[in-house]
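Engineer: Predicted structure and sequence below. I'll ask about it afterward.
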Amino acid sequence: MEKLENLILAAAGIYKQPELVDEIITLQEELNQQIDKQINQQKGLACQKGCSYCCYGWNVQMTIPEMLMVIRDLNSFSPEKRIKIADRIYEFSNLNDYDGVACPLLENSLCLVYKSRPFICRTYSSYDVSLCENRKEFVFPPFVEKIIKDIVLPFEENIEEPFRTLFETKVPISNIKFDYHRGLFYLNLANTIKIIPTPEKTEISPLEFAKKYLQT
């Protein structure tokens, strides 16, 4: 219940100050840069462009800021491509079993939002591609745990509530919504506000809980 209350409070703050969305995305970008710096220092990783074994079989979880980044990038595509992606996400969201199913944002073995990919995708690494190819379990490289301890957790602790909850709450990729009338992807934040981040601007409109928690 506390998490939901914090999400609603964060939504209220964003509704009153829409520029906070850009600040939240900027913070996530800075965090990603720190994470990438650590990953780029690692030697012997088998991961390379076009390797997409880890992009099958699961509904990727991401934080609210990560989802905002992903949605912003999706909204940069042409209207026609956005509809095709939206259809894939919709079909994906109706599945009960993801075994062998590709991520809806995977196209030609490449991630459509690679620069904005969430933490789990950013750090999912292997020293032996044969383990990935044969779908065998493997232990995450130890540097991933170090990144969480030395970078992610201290970063989150420096953000005050209720906005810290945005960085701690995980939501599945299937939660990305699409407005077919406007042809844009959006995020439903706690049924309080609708956030439509695009490369040009961010639009925010009230939802169900807005009448109770916000003065509109």
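Structural biologist: Nice, thanks for sending it over.
Engineer: can we go C-alpha only for contacts and neighbour counts from here?
Structural biologist: OK.
Engineer: Please, where are all the strands along the protein?
Structural biologist: With DSSP state E as the criterion, the chain has strands at 61-63, 106-107, 110-111, 170-172, 177-179, 184-189, 193-197, 202-206.
Engineer: Quick check: which of those is buried the most?
Structural biologist: strand 193-197 (a mean of 23; mean count of other CA atoms under 10 Å).
Engineer: Run through the neighbouring helices and strands of that one.
Structural biologist: helix 2-16, helix 64-74, strand 184-189, strand 202-206 (3 or more CA pairs under 8 Å, 6 or more residues apart in numbering; DSSP states H and E).
Engineer: hang on, the earlier thing: rebuild the strands of the chain as TSV, extending it with distance to L27.
Structural biologist: TSV is the format used below for these (distance: least, CA to CA, whole Å):
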stretch	distance to L27
strand 61-63	12
strand 106-107	25
strand 110-111	22
strand 170-172	17
strand 177-179	23
strand 184-189	18
strand 193-197	15
strand 202-206	16
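Engineer: Figure out which of those is closest to E80.
Structural biologist: strand 184-189 (10.8 Å; CA to CA).
Engineer: What is the closest one packed up against?
Structural biologist: helix 2-16, helix 64-74, helix 79-93, strand 177-179, strand 193-197.
Engineer: and the angle from the third one to strand 184-189?
Structural biologist: Using axes from the mean of the first three to the mean of the last three CA atoms, to 10 degrees, the inter-axis angle of helix 79-93 relative to strand 184-189 is 40 degrees.
Engineer: buried residues in helix 79-93?
Structural biologist: Across helix 79-93, burial judged by 16 or more other CA atoms under 10 Å covers 82-83, 85-86, 89-90, 92-93.
Engineer: Spit out the contact partners of K3.
Structural biologist: T165 (CA atoms under 8 Å, 6 or more residues apart in numbering).
Engineer: Check it against this one:
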Amino acid sequence: MAQHSLIGYCLKAKTSSWTTILRCLDTEDILGKFWWATWKQVNLDEKNFILSHLLEKFKQYKHIKEKYGDEESDSGHEVFDYEVLLGILKERGNHVFHSNKTEFKWSIDDVEFSHSILLWHIATFLLFYNDHKKYSGGVLGPYCQISKLLSDYMMYLLLVRPLMLPKGIGEVRITDTREEVIRLLGKGKSLTNNDATSALLHINYELGFLSTHNKLVLRDGCKLALKLQGLVEELR
């Protein structure tokens, strides 16, 4: 499965001498996006997680079809209902949150698709490395790794294969967010993923005062990470 970490990409790009040279020749950084992409083997836990989600979606589709009645073609076969399927796909993960967790729905329902992918990707990165720093991998369990794998895959699609996703303004947001991350973390400094996580979680108070468009994604991603940390504490 293809992988791309936006913050990891920023950490490598800002300290690489090749980056400056490439950016002069490749203003859209197309080579850089491919250069920093990686691939990971998908294990059995991850395959089962994805398969169970697809089966749940199919079950949901069948339930809706049965509720409103199935149509049949002239040959007697069931007609595939694209409208029902599109409605299910447009949920974009908001079914995960119950009615008593409406404070998270803004991150899915109230923002454009590429914005939602970016801010959840940032939040996932921050929580992944922050939790691994505090706890052992055995305590966290496999879902922590699965969420990071899927998050980095979505980031890869947004960066390298945007035509596979709904049309949006992802390129503009990615470029602006990348430049903001590099600015906040300091150009030329060599930092680890843990260093970047600590810096961004602690610098969030500053991001709260930023209102320009190119800083909204990073601010929202940090804010979401802190809210999710609060949810973990609430649910023990």
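Structural biologist: Great, that's in hand. Not measured: the values here are computed from a predicted model.
Engineer: List the TM-score for the superposed pair.
Structural biologist: The TM-score (TM-score structural alignment, normalised by the length of the first structure) is 0.26; 106 aligned residues with a CA RMSD of 6.0 Å.
Engineer: Looks to me like I122 of the second structure is in a helix.
Structural biologist: Yes: assigned with DSSP: H, G, I helix; E, B strand; the rest coil, I122 of the second structure falls within a helix.
Engineer: Give me the spatial nearest neighbour of it, chain neighbours excluded.
Structural biologist: Sequence neighbours aside, G221 is the residue nearest to I122 of the second structure in space, at 5.2 Å (criterion: CA to CA, 6 or more residues apart in numbering).
Engineer: looking at it, that neighbour is touching A123, isn't it?
Structural biologist: Yes: between G221 of the second structure and A123 a contact is recorded at 5.0 Å, counting by CA atoms under 8 Å.
Engineer: Skip the chain neighbours and tell me the closest residue to V21 of the first structure.
Structural biologist: What sits nearest to V21 of the first structure in space, not counting adjacent residues and going by CA to CA, 6+ apart, is I14, at 6.8 Å.
Engineer: no wait, D179 of the first structure
Structural biologist: In space, D179 of the first structure is closest to F185, 6.1 Å off (CA to CA, 6+ apart).
Engineer: again with K148 of the second structure
Structural biologist: Closest to K148 of the second structure by CA to CA, 6+ apart is T124, at 6.5 Å.
Engineer: Roughly how far does that neighbour sit from L86 of the second structure?
Structural biologist: 26 Å (CA to CA, to the nearest Å).
Engineer: Can you list the buried residues in the longest helix along the second structure?
Structural biologist: Longest helix in the second structure by number of residues, with DSSP state H as the criterion: helix 44-68. Within helix 44-68 of the second structure, the residues that qualify as buried are 46, 61, 65, counting by 16+ other CA under 10 Å.
Engineer: okay, now I39 of the first structure: neighbour count?
Structural biologist: I39 of the first structure has 17 neighbours, counted by other CA atoms under 10 Å.
Engineer: what's the distance between it and F143 of the first structure?
Structural biologist: Distance from I39 of the first structure to F143 of the first structure, by CA to CA: 8 Å.
Engineer: follow-up on the earlier one: count of residues packed around the residue nearest to V21 of the first structure?
Structural biologist: Neighbours of I14 of the first structure using other CA under 10 Å come to 18.
Engineer: angle of the longest helix along the first structure against helix 2-16?
Structural biologist: Longest helix of the first structure, by residue count under DSSP H: helix 19-40. Following the same axes, to 10 degrees, one obtains 120 degrees for the angle between helix 19-40 of the first structure and helix 2-16.
Engineer: which residues sit against helix 19-40 of the first structure?
Structural biologist: Taking CA under 8 Å, 6+ apart as the rule, helix 19-40 of the first structure contacts 14, 65-66, 68-69, 119, 122-123, 143, 147, 151-152, 155, 202.
Engineer: Stretch 30-40 of the second structure now?
Structural biologist: In contact with stretch 30-40 of the second structure (CA under 8 Å, 6+ apart) are residues 1-4, 9, 19, 22, 156, 159-160.
Engineer: The residue nearest to D179 of the first structure reaches I196, doesn't it?
Structural biologist: Yes: F185 of the first structure lies in contact with I196 (CA under 8 Å); the separation is 6.5 Å.
Engineer: Now list whatever residues contact both of the two.
Structural biologist: Shared contacts of F185 of the first structure and I196, counting by CA under 8 Å, 6+ apart, come down to I71.
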